[in-house]
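> With the sequence up front, the predicted model follows.
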Amino acid sequence: MLLSQRKAAVFRRYPFTLILKEEVLNPDVEPLRIKIDPGAKTTGLALVNDKTGEVVWVAELQHRGFQIRDALTSRRQLRRSRRNRKTRYRKPRGLNRTRPTGWLPPSLNSRVANILTWVKRLSLLCQINAISQELVRFDTQKMENPEISGITYQQGTLVGYEIREFLLSKWNRTCAYCGAKDTKLEVEHIQSRSKGGSNRVSNLCLACVPCNREKGNQDIKDFLKGKPDLMKQILGQAKRPLADAAAVNVTRWNLYFNLKKLGLPVEVGTGGRTKYNRTIRGLEKTHYWDAACVGESTPEQLITTRIKPLLITAKGHGTRQQCRTNKFGFPVRYCSRSKFHKGFQTGDIVKAVVTSGKKVGTHWGRVATRATGHFNISTTDGLVQGISHKYCKHIHKKDGYAYVA
């Protein structure tokens, strides 16, 4: 309506933001809370009005940590191969290098940097007064020793949510005894309570209803008497910690300390509370709805009508390679030193309206520039090659991300 009445203009395409053409004196701007659900591959983001319960904006941020890891591995292998071709002795270098406090591997640090980038970007576009972050996915201390937390945790509103979510991840949502999937799974005591078993997470697994009933209170050695390999596997898996969760928790603490530096109050919550909040509000399982349900501050009623998520993919800012190499690390072609060609650079989002030739039509996507002036455009339908720069028009300048609205 504001655009049609020419009272506003498009300030930014991603996220879609308007700027008013006339100043509003004494505006009544309601503050928003940014909520974050960090994940290993995808992070959910949401802007929520605590006062009205309205979900203003949601997004899913795809990280590129695995690409960074593979690129660093490839570089290390190529350098090692080159060193092996020359067998002269060279003194070790860099043995006295120390890592600074809070150091993270580049693949994990990029995920933290992506989230911080978007928190700062959203803070410039709207009034943010608080941050909510899912700090740890599982409260492992309470699960490992339930007795320390007392009856409040055992019989509170979150009873079972933390432990069940942990077990679903640990046992890959399958029955430990028969491997059944896509069926109702129950929490099973490996050593039954009637025979001295505890509620520690190392004594719990998941079992389908038939297996749980068949086992009853039998000892696992008697129940799996004819399957020694399966019994050994279950006992080993029960005592093994969830390594992925531990790695994610490391980055979440790093993210937490960096968010605190922004000067805004940071609320934290667990994955069990997030799932509880989402379930009682009847929302489907997605990263952005998980983000909207992080923490105790989640309003009783969330207004989620007409909300469409923005899908964000981290792409990086290119490379500093002076030439392109083959799979053996040998240079094969020249790499242009100029980033801009015909006013465009790789990573810009453009709209190309082609009026003649074999590629007639409208193409919208991320562009890869060439010195010849004929570009490639990555659209949602695939790659379109050889589009002249004369047909291209800027939609969004390169910022290291690709978008699907």
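Here it is on my side, so go on.
> Could you use CA atoms for every contact and neighbour count after this?
Noted.
> and the residue nearest to Arg200 when sequence neighbours are not counted, what does it touch?
Nearest residue to Arg200, sequence neighbours excluded (C-alpha to C-alpha, 6 or more residues apart in numbering): Glu144, at 5.0 Å. For Glu144, the contacting residues are 200-202, by C-alpha atoms under 8 Å, 6 or more residues apart in numbering.
> Nearest to Ala46 among the residues you listed?
Within the contacts of Glu144, the smallest distance to Ala46 is 32.1 Å, found for Val201 (C-alpha to C-alpha).
> So what's the residue count around that closest one?
The burial metric for Val201, expressed as a neighbour count using other C-alpha atoms under 10 Å, is 22.
> now the one 3 residues further on
Under the neighbour criterion other C-alpha under 10 Å, Leu204 is assigned a count of 21.
> so what's it closest to, chain neighbours aside?
By the measure of C-alpha to C-alpha, 6+ apart, the closest residue to Leu204 outside its immediate chain neighbours is His189, 4.8 Å from it.
> Now do the one you found against Leu135, distance only.
Distance of His189 to Leu135, given as C-alpha to C-alpha, to the nearest Å: 28 Å.
> Those two - which one has more neighbours?
Leu135 (26 against 22).
> The more buried one: what secondary structure?
Classification of Leu135 into helix, strand or coil gives strand, according to DSSP: H, G, I helix; E, B strand; the rest coil.
> In this structure it contacts Val268, no?
Yes. Taking contacts as C-alpha atoms under 8 Å, Leu135 lies within contact range of Val268: 5.5 Å.
> what do those two both touch?
In contact with both Leu135 and Val268: no residue, using C-alpha under 8 Å, 6+ apart.
> ok, and what's touching the helix or strand Asn258 falls within?
Taking DSSP states H and E as the criterion, the element that holds Asn258 is helix 243-260. The set of residues external to helix 243-260 that reach it, using C-alpha under 8 Å, 6+ apart, is 38-40, 102, 104, 108-109, 112, 116, 133, 135-138, 266.
> let's see 7 Å
In this structure, residues lying in contact with helix 243-260 by C-alpha atoms under 7 Å, 6 or more residues apart in numbering are 40, 108, 112, 135-136, 266.
> after that helix comes which helix or strand?
strand 266-270.
> packing partners for that next one?
strand 128-136 (3 or more C-alpha pairs under 7 Å, 6 or more residues apart in numbering; DSSP states H and E).
> this is the comparison structure:
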Amino acid sequence: MQQTQQNRVLVLDRNRQPLMPCHPARARELLREGKAAVFRRFPFTIILQHRESGSVQDARLKLDPGSKTTGIALVASFSRRGPTVVWAGALTHRGVAIRKALEQRRGHRRFRRNRLRYRPARFDNRTRKAGWLAPSLQHRVDTTMAWVKRLMRWAPVSVLSQELVRFDMQQIQNPEISGTEYQQGTLAGYEVREYLLEKWGRKCAYCGVENTPLEIDHIHPRSKGGSNRVSNLTLACHHCNQRKGNKPLEQFLAKAPEKVKRILAQAKAPLRDAAAVNSTRWALFQRLKATNLPVEVSSGGRTKWNRFQQSYPKDHWIDAACVGESGATVRLSPDHKPMAITAMGHGERQRARLNRHGFPVGHKAGAKSFLGFQTGDLVRAVVPKGKYAGTHAGRIAIRFRPSFALRTEKETFDIHPKYLTIVQKGDGYAYA
């Protein structure tokens, strides 16, 4: 049975300057011999006690931004092995939670303003600065940049790579795709396929089947004058594609006129959320350029093409490693275990607890810490006796009394803070 590969350990010299990441076995040896100390638990980073500076290879930090999860890969350029993934992570955003909280707050304010005390209409003279993004979208840019800056401090990053656009619109709009090219040929074909997969929800437009190989089908058959433009293309399973043949859509679905109406409307509609996703990616690109490092950009179609050519499975961190021209030949192990990073936030500024109508029913404590602890801190607990006697590790949620909630991998229980030792201060993220 093949052993799961782990991320390499990030290494700093005694002056906190990044060196090349090392193998976990080498890190354990340095710690055991007293030549290094633990600098940070997540991501695991050690600091050398005596060494200053050293030779490093070029390392490229690669990003695959997504609406829910962003893939991160650190690729080192070794002289013998070539570009190799040495560290990977999957950053899960909390944009949905932010949007839900803002909608709830907006509903409470609207109820109080309209139902309880009437206020006459007034002009909204507030303006938004150029490049403004909704908080749920801005969060994705900010959390991604936070991890870019962290890894730039802890690893010798010299180049950045980003999947800038999901699809190359120029290649998509090329009307000269012919033969089998639009099915499975060139990079232009991959741009088209990726666009259609996203637009039609990765399922057959005719029968709705999912998790099956899909083929590109012309809504208006080419033999009857149909074009190759994406507005005339859809996805179909092999069975539906064969049954439809060169029949017009209205004839093929003569018994389902509502389905015909839906397919025609969806074919003409632009890709949902494309503007929001593209604006997020462009905002991130501008932030990456501000780091003064070279930034390589590419499309999602190129990423998928690179991954397919190298026979790698689909995953966020693998997509990140395959971004751009530099991702055409990258070494990685599909059983590599990336670090799972989940954005949890840094608490909330709301100081009142509200009922379902939006009225305060209680007030929260003003302080965010108590007895030197804060919610989200990673701690080690040594309980001498009782039901939970033993050593535990997990995250705490503070209360303003000497009884905290400790959440471990197996259970959650109350514990006195005198049994706790902080391993790593809460930084707004959960790790696995």
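Good, I have the coordinates. Since this is a predicted model, take the numbers as computed values, not measurements.
> hey, where'd the helices end up in the stretch 101-250 of structure 1?
For the stretch 101-250 of structure 1, the helices defined by DSSP state H, counting those that start in this stretch cover 106-125, 140-144, 150-155, 161-170, 209-215, 220-223, 228-239, 243-260.
> out of those, nearest to Ala71 of structure 1?
Put simply, out of these the one that sits nearest Ala71 of structure 1 is helix 106-125, at 9.9 Å, with distance taken as C-alpha to C-alpha.
> In structure 2, what residue corresponds to Asp244 of structure 1?
Under the alignment by TM-score structural alignment, Asp244 of structure 1 pairs with Asp273 in structure 2.
> Now do Thr117 of structure 1 against Val55 of structure 1, distance only.
Relative to Val55 of structure 1, Thr117 of structure 1 is positioned 21 Å away (criterion: C-alpha to C-alpha).
> Same check on Leu230 of structure 1?
47 Å.
> And Cys392 of structure 1, by the same measure?
35 Å.
> So which bit of structure 2 is stretch 183-201 of structure 1 matched to?
Under TM-score structural alignment, the counterpart of stretch 183-201 of structure 1 in structure 2 spans residues 212-230.
> Which residue is the nearest non-sequential neighbour of the counterpart of Ile220 of structure 1 in structure 2?
Using TM-score structural alignment to pair residues, one finds that Ile220 of structure 1 aligns to Leu249 in structure 2. Spatial nearest neighbour of Leu249 of structure 2, chain neighbours left out: Ile219 (6.1 Å); criterion: C-alpha to C-alpha, 6+ apart.
> Confirm for me that that neighbour is in contact with Glu250.
No. Between Ile219 of structure 2 and Glu250 there is no contact under C-alpha atoms under 7 Å: 9.7 Å.
> Between the two, which has more neighbouring residues?
Each of Ile219 of structure 2 and Glu250 had its neighbours counted (other C-alpha under 10 Å), and the higher figure belongs to Ile219 (23 against 15).
> what about Lys315 of structure 1, how many residues close to it?
Per other C-alpha under 10 Å, the neighbour tally for Lys315 of structure 1 reads 16.
> Just give me the match in structure 2 for it.
Alignment of Lys315 of structure 1 against structure 2 is given by TM-score structural alignment, with Met344 as its counterpart.
> With Leu18 of structure 1 instead?
In structure 2, Leu18 of structure 1 lands on Ile46 (TM-score structural alignment).
> sec struct for the aligned partner of Thr98 of structure 1 in structure 2, please.
With TM-score structural alignment as the matching criterion, the partner of Thr98 of structure 1 in structure 2 is Thr127. For Thr127 of structure 2, the secondary-structure state derived from three-state DSSP is coil.
> out of Leu230 and Val55 of structure 1, which sits in the more crowded spot?
Higher neighbour count among Leu230 of structure 1 and Val55: Val55, with 21 against 15, using other C-alpha under 10 Å.
> Quick check: nearest residue in space to the counterpart of that one in structure 2, chain neighbours excluded?
Residue mapping for Val55 of structure 1 onto structure 2 gives Val85, with TM-score structural alignment as the criterion. Counting by C-alpha to C-alpha, 6+ apart, Val75 is the residue found nearest to Val85 of structure 2 once chain neighbours are left out, at 4.3 Å.
> The one you found: which element?
strand 69-78.
> After that strand, which helix or strand is next? Please name it.
Downstream of strand 69-78 of structure 2 (by DSSP H and E), the next one is strand 82-92.
> If we go by neighbour counts, what in stretch 1-9 of structure 1 is buried?
Neighbour-count burial for stretch 1-9 of structure 1 flags Ala8 (criterion: 16 or more other C-alpha atoms under 10 Å).
> ok, back up a step: buried stuff in the helix holding Asn258 of structure 1?
245, 248-249, 251-252, 254-256, 259.
> ok, Met344 of structure 2 - contacts?
If you count contacts by C-alpha under 7 Å, 6+ apart, Met344 of structure 2 has them with 428-430.
> conserved subset of the residues you listed in structure 1?
When the contacts of Met344 of structure 2 are mapped onto structure 1 through the alignment and contacts are counted by both residues aligned by TM-score structural alignment, their matches' C-alpha atoms under 7 Å, the preserved ones are 428-430.
> Switch the residues you listed over to JSON lines; also include neighbour count, distance to Glu29 of structure 2 and secondary structure.
Converted to JSON lines, the kept ones among the contacts of Met344 of structure 2 look like this (neighbours: other C-alpha atoms under 10 Å; distance: C-alpha to C-alpha, whole Å; DSSP: H, G, I helix; E, B strand; the rest coil):
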{"residue": "Gly428", "neighbour count": "15", "distance to Glu29 of structure 2": "31", "secondary structure": "coil"}
{"residue": "Tyr429", "neighbour count": "19", "distance to Glu29 of structure 2": "29", "secondary structure": "strand"}
{"residue": "Ala430", "neighbour count": "19", "distance to Glu29 of structure 2": "28", "secondary structure": "strand"}
